[in-house]
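J.: okay, sequence plus prediction incoming.
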Amino acid sequence: MDSDTLQAFQSELTCSICINYFIDPVTINCGHSFCRPCLYLCWEEAQTSMCCPECREISEKPDFKTNIALKRLASLARQARPCHVDSSKDQICVAHKEAKGLFCEVDRNLLCGPCSESLEHRAHSHSSIECAAEEYRVEKFLKKMDTIRKMTQEMQNHLNQETSKIHSLAHYVALQKVTIKIQCQKIHLFLHEEEQLHLETIDRDAAETFQQLRSSEVRMTQQKEHLEEMHRELAETCQKPAAELLQVRGRISAKSTSVLVHTPQPLHPEISVGPITGLMDGLNHFQECSLKSGYCRKACAEGEESEISKPDY
């Protein structure tokens, strides 16, 4: 295969977003292919409709199946590229002064050739660092990235629900306050103190509930940011050289597991609006006073009438 053909072949296996060989490639409706993590990150950061990063055609669905053929070809191309030998002290065997090019499947350590033939490692299974890194890259990190992406979407849904609850609560409280004011205004002279008491009570209860929801909103926002940051870190780790990827795998795995474990759940707050104590008593008292006043006025009027019409002997 001549260099031009090889270059064209490699170009077909390269994601136009990250400019690296495909990792979990998907082919969208328009026919263009991208790494699944790159495509979703591109869509999330753009915060616009799901359109192709190359031709801008809008995709009809958010989920796509992995292009298995591209995935296999990209994996082979990645393993076939020239091995980058790291000259750092960590990549050179202290005992044999050779580069560590093998990965021990049992001890999970990088080894040089002579070390792999030693009594300590002879019976263990070994693979090249490129093959081992590909397994972590494609099988383990991608699965965690997919889990984090789904949890990020779920967290966004929870966040939207929590925000909606805050707006609904504000509307509900406003209606309740209007209702209370209307009721209290009818007998304002009798129940002014009662009105203030209930307004303060619902404000206090609402303030506590708002605080709980806002705290939950902050926690979910922070968790969403942590999930997005972890997703990006995993995506960046997948593109690291094989030896470096294997060295940081433990820390990245532990960090991503920790992020997945600490997931806040949405709240379901309620504000109980009990009976307005004293309101009906005040209304009844107001009605009784009105009736008594009416009767008195009628009796006085009738008495005056009888005095005027009484015959004078």
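T.: Great, that's in hand.
J.: okay, CA-based contacts and neighbour counts for the rest of this
T.: OK.
J.: how about the strands in the stretch 51-200 of the chain?
T.: Here the stretch 51-200 of the chain has its strands, by DSSP state E, counting those that start in this stretch, at 102-104, 110-111, 126-128.
J.: please identify the deepest-packed of these.
T.: Comparing the strands of the stretch 51-200 of the chain by mean neighbour count (mean count of other Cα atoms under 10 Å), strand 110-111 comes out on top with a mean of 24.
J.: use this one as the comparison:
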Amino acid sequence: MAVTVEILKKMQSEITCSICKDYFREPVTIGCGHNFCQACLSFRWRVGAPAFSCPECRQISQDREIPVVNRRLAELTELGKHFSSKLLESNEEQSQCVTHKKPLKHFCEEDQTALCVTCCETPEHGAHKISSVQEAAHKYRRELQHIRSHLGKHLKKDEQLLAQKKKPAIDWQELISSENKKVLTLLEEEESRSLQRCKQEEKARRDRLKQYRQSLQDLMLELQETRHQLNLDLLQDAKQLLGRCEAVLAQRVKAVIPVLEEYYTPGLIEILNKFRVDLTLDPTSAHSSVTVSEDRKSVKAGEGWQVETKFPDDFPFHYVFAEQSFSLGNQYWVVDVTQLSQWTLGIYTPHIRTRWGREVNSSMILLHCIKKEGEYYLQTYPGSLNHRVKGLLPWIGVYLCNGPGTVVFYNVLQGTLIYRFSALIFRWPVTPVFSPGPPLPGTNPGPMTLFPADSHLCVGCYTCV
């Protein structure tokens, strides 16, 4: 039997693709003599590549097209799969209980142990859930295959992320540099430090993503190897393997979605305060699900704004507009969102396009704060910001510059940039918009409040209002 098993392993290695680690599907043979699945080789030999090399020996191939299917190898693969299956069944039938010397044909779910028919009748397992070895193995194979498919989808997405250009979706270096130039030479030293931090954090983010990808690849290999395991060997480790897979998937958000970093700009808030405007809310523009205060300085989610226990991706934001609109100059306003977990701030204008003439498919520029699975996120619309935040942001500043077409959001308490929209051309007028929700289920959130233009706000202090 040992000789047969060795022959089986040798045969399996000959009919297994070294790329996908599975039995050949439509195998092809390339010039160096190595064999691969046609689809696997096609994925590796990308169109337009300067040269094709063997994924196994790296020998450069003179061919520029994928070879035709090797029919004899395909037939041999089918025979090998059939023989392997029969041999595995034969080996399982010979497995015996050490105590009772009877075949191990049953499996205890509670103890994760193979049993013979006599073991099943003992008091130790009498109240446990017992199934046949074949049924239990089929169940775990199905679960492992499902999670392998799930891991494969994440692995593909993460490969695409790492295949992107090194330049991040948000050019923090350009944003930070632009903000620091406002205070000229006194900010050069702080700018240099911030840019260095940005590079280090981007490198750290990519390193985390690479580590997470490696974890996915390692699990994929482990799951692949279970395809060739005996049922008893599979059942011994299946539950632990499923647990590791779930633990890795639970870390995906922290590995893939970055935390919004704080890049402090000295004197920034003091400069912006020179452009503060006094806003009031327009009750006639308010949605029925929000309530405007009598002094028109705050807005609160009303009782009619009901949400489901689990938010859909497109849950509604109900707005109220400011009474004031702007056509020229620079304006800056600050909003207190301390009592809210979810909110939206921004501007509305009838038409927006970029300076290069491209239409923007939106009449609003918005910053959302939302909560998902215990984490808070800041997202822009439109835009590419989708970052986690370390904690709730109490005061948000909004800066509007109508000349060059700029809308910027700031964390007032920290004196840091959140995100900037630039190179925009507005159709006047431009109106500030506000949304105090949607409220989280089971909560009673407070109001979203506009700070008066003459209120004193400074970085790092709640007591200056």
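T.: Structure's in. What do you need? This one's a predicted model, so the numbers in the text were calculated from it and none came from an experiment.
J.: in CSV: the strands of the stretch 51-200 of the first structure, plus distance to Gln161 of the first structure.
T.: Output for the strands of the stretch 51-200 of the first structure, formatted as CSV (distance: least, Cα to Cα, whole Å):
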stretch, distance to Gln161 of the first structure
strand 102-104, 47
strand 110-111, 48
strand 126-128, 48
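J.: the ones you listed: which one's closest to Phe34 of the first structure?
T.: Phe34 of the first structure lies closest to strand 126-128 among the strands of the stretch 51-200 of the first structure, at 27.0 Å (Cα to Cα).
J.: and the closest one, how far from the second structure on average?
T.: In the superposition with the second structure, the average deviation recorded for strand 126-128 of the first structure is 3.0 Å (mean Cα distance after the TM-score superposition for the first structure).
J.: can you list contacts of that strand?
T.: Contact with strand 126-128 of the first structure is made by 101-105, 116, as judged by Cα atoms under 8 Å, 6 or more residues apart in numbering.
J.: which residue in the first structure lines up with Leu186 of the second structure?
T.: Counting by TM-score structural alignment, Leu186 of the second structure corresponds to Leu197 in the first structure.
J.: counting neighbours, what do you get for that match?
T.: 13 (other Cα atoms under 10 Å).
J.: can you check Glu134 of the first structure too?
T.: Residues lying near Glu134 of the first structure (other Cα under 10 Å) number 22.
J.: contacting residues for the residue nearest to it when sequence neighbours are not counted?
T.: Among residues not flanking Glu134 of the first structure along the chain, Ser75 sits closest, at 7.2 Å (Cα to Cα, 6 or more residues apart in numbering). By Cα under 8 Å, 6+ apart, the residues touching Ser75 of the first structure are 21-23, 134.
J.: quick one, helices of the stretch 101-250 of the first structure?
T.: Ranges of helices in the stretch 101-250 of the first structure, per DSSP state H, counting those that start in this stretch, are 113-116, 129-135, 142-186, 188-238, 242-261.
J.: tell me which strands and helices the fourth one is in contact with?
T.: What that stands for is helix 188-238 of the first structure. When contacts are defined as 3 or more Cα pairs under 8 Å, 6 or more residues apart in numbering; DSSP states H and E, helix 188-238 of the first structure sits against helix 142-186, helix 242-261, helix 279-309.
J.: make it 10 Å
T.: Applying 3 or more Cα pairs under 10 Å, 6 or more residues apart in numbering; DSSP states H and E, one finds that helix 188-238 of the first structure contacts helix 36-46, helix 142-186, helix 242-261, helix 279-309.
J.: nearest to Val273 of the first structure, out of those?
T.: Of these, the one closest to Val273 of the first structure (Cα to Cα) turns out to be helix 142-186, at 8.7 Å.
J.: quick one: that closest one to helix 242-261, angle?
T.: Between helix 142-186 of the first structure and helix 242-261, the angle comes out at 30 degrees (axes from the mean of the first three to the mean of the last three Cα atoms, to 10 degrees).
J.: check the offset of helix 142-186 of the first structure from the chain's centre.
T.: 15 Å (Cα atoms, centre = their mean, to the nearest Å).
J.: can you check stretch 34-45 of the first structure too?
T.: In this view, stretch 34-45 of the first structure has its centroid 16 Å away from the chain centroid, taken as Cα atoms, centre = their mean.
J.: what of stretch 117-125 of the first structure?
T.: Offset of stretch 117-125 of the first structure from its chain centre (Cα atoms, centre = their mean): 46 Å.
J.: for it, measure first residue to last.
T.: 11 Å (Cα to Cα, to the nearest Å).
J.: contacts for it, please.
T.: Applying Cα atoms under 10 Å, 6 or more residues apart in numbering, the contact partners of stretch 117-125 of the first structure are 103-107, 111, 114-116.
J.: center of the first structure - which residue?
T.: Met155 (2.8 Å; Cα atoms, centre = their mean).
J.: what lines up with that residue in the second structure?
T.: Met155 of the first structure maps onto Asp158 in the second structure, by TM-score structural alignment.
J.: relative to Asn180 of the second structure, how far out is that match?
T.: Distance from Asp158 of the second structure to Asn180 of the second structure, by Cα to Cα: 34 Å.
J.: much appreciated, bye for now.
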